[in-house]
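1. Below are the sequence and a predicted model for it; my questions follow.
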Amino acid sequence: MLLAGEPGVGKSTLLLEVAARVAARDRVLYVSGEESAGQVRLRAERTGGLHDELYLAAESDLESVLGHVDALKPSLLVIDSIQTMSTAGVDGTPGGVTQTRAVTIGLTALAKERGLAVLLVGHVTKDGGIAGPRVLEHVVDVVLQFEGDKHSALRMVRGVKNRFGPADEVGCFELRDSGIVGLPDPSGLFLGRFGHGGDGVQPGTAVTVVMDGRRPLLAEVQALVAGANIPSPRRAVTGLDPSRVPMLLAVVERRGGLKLHDAEVYTATVGGMKITEPAADLAVALAVVSAKRDIALPADLVVLGELGLAGELRRVHGIGRRLAEAARLGFTRAIVPPDSEVGSTGMRITEAASLKQIMDRLR
């Protein structure tokens, strides 16, 4: 398995947590080529990851690692990171294409020969791709992408490749002082109206459900419309598709009859979530309408749908799963495109064919 992520996102912390849990029943060898044994131990003490069956080796030579494997016979081997490892039988510098390919192929052969689970840490390039030759992703059985914003504690593990199961799984975690903590129900992180003791739902907010892989997540979209008769008004976007939001604003103004061209419009998501799928189009549009009219949407309402340039509402995939997640978290009403397969969620469903139709009902 290859786990890739940006520097400082928490890859080593996550794998040390995994190693400590496996060590509770089997022997684990953790090989660190970037940090000293003392540094890794300090992290293990801070996160509660010390265990008698968790062995640590500060090595960067593949032959030395194989010697440790022969001596310990672990059930799990963690290599942090693959770019720091080298082998004497191959020319090139550590981290280079030749060395990285040779070490990865050697460790993969070791895993298959002995039935040994091997976790490799991989660096990423500036554009987010896995550093090194593409053969790394072809050789390994599973590729995982570890993502997170440095300004947020939320971390996501996404399956990119999986020879033994689905490749669209997503795991949600929170980075704390005590280590990495799994979040079985992360939707609350993306809803600003829950658990903060506020004054209720404010104008300019709308809730939708996005699909991250196969996991439905509730997300809140916020909008602020400020000023009038501004010659060159700003359009600021945070957490949404910056090329799609201006299009949605044009649809709201042209098809919904809402004057926006001379006002500044700010749109954002809550909790650092990034939304790119068109299923959130209706939420963005209604958040802007709510902010402009200064009328709050109902607190128990969730909205789903893609908006076309003609103002029509189009169906999105997985409506049933999305609404089931919303119902589980207490939402009782939903606005969806026509002819949507909603299933039996117990919610009061309103089907709307166009944005104008919804705006007329919200007056």
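-> Right, received. Where do you want to start?
2. use CA for all of it now, contacts and neighbours both
-> Will do.
3. Show the contacting residues for Gly128.
-> Shown in contact with Gly128 (C-alpha atoms under 8 Å, 6 or more residues apart in numbering): 5-6.
4. Could you grab the helix/strand/coil label for it?
-> What DSSP: H, G, I helix; E, B strand; the rest coil gives for Gly128 is coil.
5. another structure for you, compare them:
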Amino acid sequence: MAKAKTAYVCNDCGADFAKWQGQCTECGAWNTLKEVRLGSSVKTSASGGRSGYAGSLEAKVTPLAEINLEELPRFSSTLEEFDRVLGGGFVPGSVVLIGGHPGAGKSTVLLQVLCQLAQQQDALYVTGEESLQQVAMRASRLGLPTANLQMLSATDVDAVVQAAAQVKPKIMVVDSIQVMHQAEIQSAPGSVSQVRECAAELTRFAKQSGTVLILVGHVTKDGSLAGPKVLEHIIDCSIMLEGSHDSRFRTLRGIKNRFGAVNELGVFAMTEQGLKEVSNPSAIFLQRGDEVSSGSVVMVVWEGTRPLLVEIQALVDASSLGNPRRVAVGLEQNRLSMLLAILHRHGGLMVGDQDVFVNVVGGVKIMEPSADLALLFALVSSFRDHPLPRELVVFGEVGLAGEIRPVPSGQERIREAAKHGFKKAIVPHGNAPREPIKGMEVVVVKKLSEALGAI
């Protein structure tokens, strides 16, 4: 009897090795190599053999000029915030991967979407983690229309593809990809080989049939998507549903999107009737107290295609430790250390013996450098115990030489702040408005010293 061939594949980057080792030499991660058995037989799909991820059965060379540029018609998910993250709705034949921590609401929001879409077109919900009765109980509790939604409880990917070929849905949800398996692969469900092959098989079906496929994915303890890295390369759109258990708000952020902008943000509120859209996210993130305190300032960040006003708070306190703490929630830790060095060199403020804590209110994660100037203002305000004006809004990138650099969409940021009643804005010189904005005093600065002098 021939000996079964095995390989060891890294869960983080997908690199394979002939033997097990503690550290992956490709990405540097530890204890991520998993054993994968290499089957001798070639998997033959129901669609006519092993084809590419795009699902094409015939390889035909076509001149670029002869390709039809007619855009595939999108259809709405019935949730405007969901459509915003997707880039305008679902594209037929696309594969969407949605991840998030347990309890974030992935299954809830997808059940809401499919129950509403099933009133207009064929929809199939495949559940592998819950029984049909459990899903039905959730739909009844949320008060969703359940008459037309087709349900399937299965974990065999071949059975899922056969059932979908009979139903011919326009949209299908697989919850989740980590529990799907193929009988030809010896490894357990959730392993690298199972996730890779099951996702490839489902993707081929979606591309060939024009079905919108939504895959639910698990996350690891550090918050990244579980499974091989090739999973994120196969799919067309990757989105993450984020939110802490002690907060009723959830944010849906686009990580990868072949049909729209990345880093788009959608905001939802968890209620008894499921996830409800928040049409004006700035209003919930600006719920400030009546008393103005030091270390707090409002900034305008750009999330995808719209401005968003959020409050940033800082606390600078004397440290009793030999190595003062630097804690950043919602911001990058390394950027905080860099800004503290800039503040010392170009602002004349030494906080090397102080504990520094920074928090973005509302659980928002700031991914762009436009929050640099607001963060420095909050640090100076807390250190000097000097409250900033309540009607002040700040944004701008700070360079290593102490210069204040302009940020994209500066005009729209200022107008959004004026719309919410702010009276004064401190912005980079490159973002000075071309025309005066009614009710808004705009102060432009070029250097960090000028900005600190303005407050």
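-> That came through fine. Computed from a predicted model, the values in this text were never measured in an experiment.
6. Let me know the secondary structure of the counterpart of Phe259 of the second structure in the first structure.
-> Aligning on TM-score structural alignment places Phe259 of the second structure opposite Phe164 in the first structure. Three-state assignment for Phe164 of the first structure (three-state DSSP): coil.
7. neighbours around Phe164 of the first structure, how many?
-> Neighbourhood size, Phe164 of the first structure [other C-alpha atoms under 10 Å]: 8.
8. List the contacts of Gln313 of the second structure.
-> For Gln313 of the second structure, the contact set (C-alpha under 8 Å, 6+ apart) comprises 295-297, 358-361, 375, 378.
9. Next step: those restricted to strands.
-> Among the contacts of Gln313 of the second structure, the members found in strands (DSSP state E) are 296-297, 358-360.
10. Please tell me which one of those residues counts the most neighbours.
-> In terms of neighbours by other C-alpha under 10 Å, these top out with Ser296 at 30 neighbours.
11. That one reaches Ala314, doesn't it?
-> Yes. Counting by C-alpha atoms under 8 Å, a contact exists between Ser296 of the second structure and Ala314, whose distance comes to 6.5 Å.
12. what sits in contact with each of those two?
-> Residues touching both Ser296 of the second structure and Ala314 (C-alpha under 8 Å, 6+ apart): 378, 382.
13. Which element, helix or strand, includes Ala111 of the first structure?
-> For Ala111 of the first structure, the enclosing helix or strand under DSSP states H and E is helix 97-114.
14. What residues in the second structure pair up with that helix?
-> Under TM-score structural alignment, the counterpart of helix 97-114 of the first structure in the second structure spans residues 192-209.
15. Mean deviation, that stretch versus the first structure?
-> On superposition with the first structure, the average gap between stretch 192-209 of the second structure and its aligned counterparts reaches 2.5 Å (mean C-alpha distance after the TM-score superposition for the first structure).
16. now that stretch, how far from the chain's geometric center?
-> How far stretch 192-209 of the second structure lies from its chain's middle: 22 Å, per C-alpha atoms, centre = their mean, to the nearest Å.
17. Buried residues of it, list them for me.
-> By neighbour count on 16 or more other C-alpha atoms under 10 Å, the buried set for stretch 192-209 of the second structure is 192-207, 209.
18. again with stretch 217-224 of the second structure
-> Buried residues in stretch 217-224 of the second structure, counted by 16+ other C-alpha under 10 Å: 217-218.
19. quick one: the residue most central in space within the first structure from Gly129 of the first structure, how far?
-> Centroid-nearest residue in the first structure: Met156, 4.0 Å away (criterion: C-alpha atoms, centre = their mean). Met156 of the first structure sits at a distance of 16 Å from Gly129 of the first structure (criterion: C-alpha to C-alpha, to the nearest Å).
20. now swap in Asp281 of the first structure and tell me
-> Going from Asp281 of the first structure to Gly129 of the first structure by C-alpha to C-alpha gives 28 Å.
21. now do Asp70 of the first structure
-> According to C-alpha to C-alpha, Asp70 of the first structure stands 33 Å off from Gly129 of the first structure.
22. One more: Ala291 of the first structure?
-> Shown here: Ala291 of the first structure relative to Gly129 of the first structure, a distance of 38 Å by C-alpha to C-alpha.
23. Mind checking what secondary structure the residue opposite Asp199 of the first structure in the second structure once aligned has?
-> With the correspondence set by TM-score structural alignment, Asp199 of the first structure lines up against Asp290 in the second structure. Under the three-state scheme (three-state DSSP), Asp290 of the second structure adopts coil.
24. got a list of what Asp290 of the second structure touches?
-> Neighbouring residues of Asp290 of the second structure by C-alpha under 8 Å, 6+ apart: there are none.
25. how about the helices of the stretch 1-150 of the second structure, start to end?
-> Ranges of helices within the stretch 1-150 of the second structure are 80-86, 106-117, 132-142, based on DSSP state H, counting those that start in this stretch.
26. Distance to Val327 of the second structure and mean neighbour count for the ones you listed - can I get that in a markdown table?
-> Formatted as a markdown table, these follow (distance: least, C-alpha to C-alpha, whole Å; neighbours: other C-alpha atoms under 10 Å):
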| stretch | distance to Val327 of the second structure | mean neighbour count |
| --- | --- | --- |
| helix 80-86 | 30 | 23 |
| helix 106-117 | 29 | 21 |
| helix 132-142 | 39 | 14 |
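27. closest one to Ile177 of the second structure among these?
-> Proximity to Ile177 of the second structure (C-alpha to C-alpha) singles out helix 106-117 among those, at 12.8 Å.
28. Mind reading off the mean deviation between the closest one and the first structure?
-> Its aligned residues in the first structure lie a mean 1.1 Å from helix 106-117 of the second structure after superposition (mean C-alpha distance after the TM-score superposition for the first structure).
29. Specify, as a residue range, where that helix falls in the first structure.
-> Going by TM-score structural alignment: helix 106-117 of the second structure matches residues 11-22.
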